[in-house]
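**Q** structure here, sequence nowhere to be found:
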């Protein structure tokens, strides 16, 4: 017999979604600010209502049954739509909104103060949460934990980070395209030599660990020509690589997006840039489209539509023009 939705406490669906995310009664209880006993009772009621065990205990935590697993995406969509309904304003400025952002740093930091001020002007009581873009950020967008992501992808045809390989339920918009540069301190010995591919490869390199990898499209392009750079230092982000490149008494080179020059100027890092010494056709394989990413279910979310417009204003044509001026120097 088909059960009526009226017979189900909708709060139980929130509990179910969190159990699917956490795979743990205690972690779910912590997120709901209730006792583990209360979550266990809710799970028992859910099992009765769906006539399914929903989860099986394993050494690695709770494992969802096929029925529970099949509901995970639908639950995320339903809860997101519920939030959107609750956000419908009874007045011009909804209160208590939360903006969950995952962004590549230092890209977001360049204009984050301006962005946050715009958010607070529009939504005075909003909360803004910014997390670093990481290997699990796409999954966080899909789960509904992140509203929007802002990060670089890759154009190399064999890259795992190509826009064409994004999950079907992720929408995107490219705001600008960046061509990475080589960063080195002002008195680096390479500046006394002819800037060539041989010079570039002679010195040790700083790499960053991006999406759980120490290499990127540059290494693919070099490998195609039978070449390889020496990665002497791997760091967690561009800020750290810029900081280390600026330190004295070493010969390390850093390779990072051109926009990092803005970050360097803001923080007084004495670095100069040089182009990656490759032919134009190969350089185009290194172009990085910096992209806004969001779940399709948020396509009509007023909060996200407004946020995307602000990000496009901050990182759109004017930002691209500044990058083009930097390239021309």
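**A** Thanks, I have it. The model shown is predicted, which means the values in this text are computed figures rather than measured ones. Numbering: from 1, shown residues only.

**Q** okay, CA-based contacts and neighbour counts for the rest of this
**A** OK.

**Q** which stretches of the stretch 201-329 of the chain form helices?
**A** 217-224, 238-245, 260-267, 280-283, 302-315, 317-328 (DSSP state H, counting those that start in this stretch).

**Q** against residue 190, how distant is residue 111?
**A** Per CA to CA, to the nearest Å, residue 111 is found 32 Å from residue 190.

**Q** another structure for you, compare them:
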């Protein structure tokens, strides 16, 4: 197979598979679905003409070919990453590009207006494209190049993503004036006995997951 005919994202999947020796964990590492990772493994076996991972007892082990590939692949990916992210002079006023951004929930209202204003001032030829969130596919979406940046709550990002905290926030409860829950001390039973409005922005379930985890504690 010629290089131009190869989906180079398969090499990222192969690196995860060889590090984890487990399809499900490799998929989780890249925030991919298990079926997508299984398909990637099937394609990789064809590319390398080797099973790469074989069953041994209750798990998987690397073949001799996979053991040979693993350190060379990791080194290659490091070099590619350095090549892609090497520092160079950048003039935003001369940039002609489209930046695809994922934002969730209210962050759209908090950040985007100021961001658009700043882009218009500093990078007038850059187009900002905003798409809806799909937290279950973050790693897969980023590795495929579908998006460039996400501003969201993301507590356990895969190691392949570069992250930076922007600000801290907190959740609050809202109730009507005179609600019986507001009379007297709050406890877990009183809180859970009430009816609640649940807001799920698209597939962004992480906010309610945080509430559930806090209630469990």
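**A** Nice, thanks for sending it over. Please read all numbers here as calculations on a predicted model, not as lab measurements.

**Q** got a TM-score for the pair?
**A** The TM-score (TM-score structural alignment, normalised by the length of structure 2) is 0.54; 163 aligned residues with a CA RMSD of 4.4 Å.

**Q** hang on, the earlier thing: so which of residue 111 and residue 190 of structure 1 has more stuff around it?
**A** Using other CA atoms under 10 Å, the more surrounded residue of residue 111 of structure 1 and residue 190 is residue 190, with 19 against 14.

**Q** residue in structure 2 paired with the more buried one?
**A** Aligned against structure 2 by TM-score structural alignment, residue 190 of structure 1 finds its counterpart in residue 180.

**Q** out of the helices of the stretch 201-329 of structure 1, which is the most enclosed?
**A** Highest mean neighbour count among the helices of the stretch 201-329 of structure 1 (mean count of other CA atoms under 10 Å): helix 238-245, with a mean of 21.

**Q** what does that one rub up against?
**A** Residues from elsewhere that reach helix 238-245 of structure 1 (CA atoms under 8 Å, 6 or more residues apart in numbering): 105-106, 183-185, 206-208, 235, 252-254, 256, 260, 264, 269, 271.

**Q** quick check: that helix aligns to which part of structure 2?
**A** Using TM-score structural alignment, none of the residues of structure 2 align to helix 238-245 of structure 1.

**Q** now do stretch 273-285 of structure 1
**A** Mapping stretch 273-285 of structure 1 onto structure 2 (TM-score structural alignment) gives no aligned residues.

**Q** again, but for stretch 315-323 of structure 1
**A** Aligned by TM-score structural alignment, stretch 315-323 of structure 1 falls on no residue of structure 2.

**Q** check stretch 173-181 of structure 1 too.
**A** So stretch 173-181 of structure 1 sits over residues 164-172 in structure 2, by TM-score structural alignment.

**Q** may I see the buried residues of the longest helix seen in structure 2?
**A** Longest among the helix segments of structure 2 by residue count, using DSSP state H, is helix 64-85. Buried residues in helix 64-85 of structure 2, counted by 16 or more other CA atoms under 10 Å: 66, 69-70, 73-74.

**Q** what does stretch 186-204 of structure 1 give?
**A** Judged by neighbour count using 16+ other CA under 10 Å, the buried positions of stretch 186-204 of structure 1 are 186, 188, 190, 200-201, 203-204.

**Q** stretch 39-54 of structure 1 now?
**A** Buried residues in stretch 39-54 of structure 1, counted by 16+ other CA under 10 Å: 39-40, 42-43, 46, 54.

**Q** quick one: contacts for the residue nearest to the spatial centre of structure 1?
**A** Closest residue to the average C-alpha location of structure 1: residue 133 at 3.2 Å, with CA atoms, centre = their mean. Contact analysis of residue 133 of structure 1 by CA under 8 Å, 6+ apart lists 102-105, 149-151.
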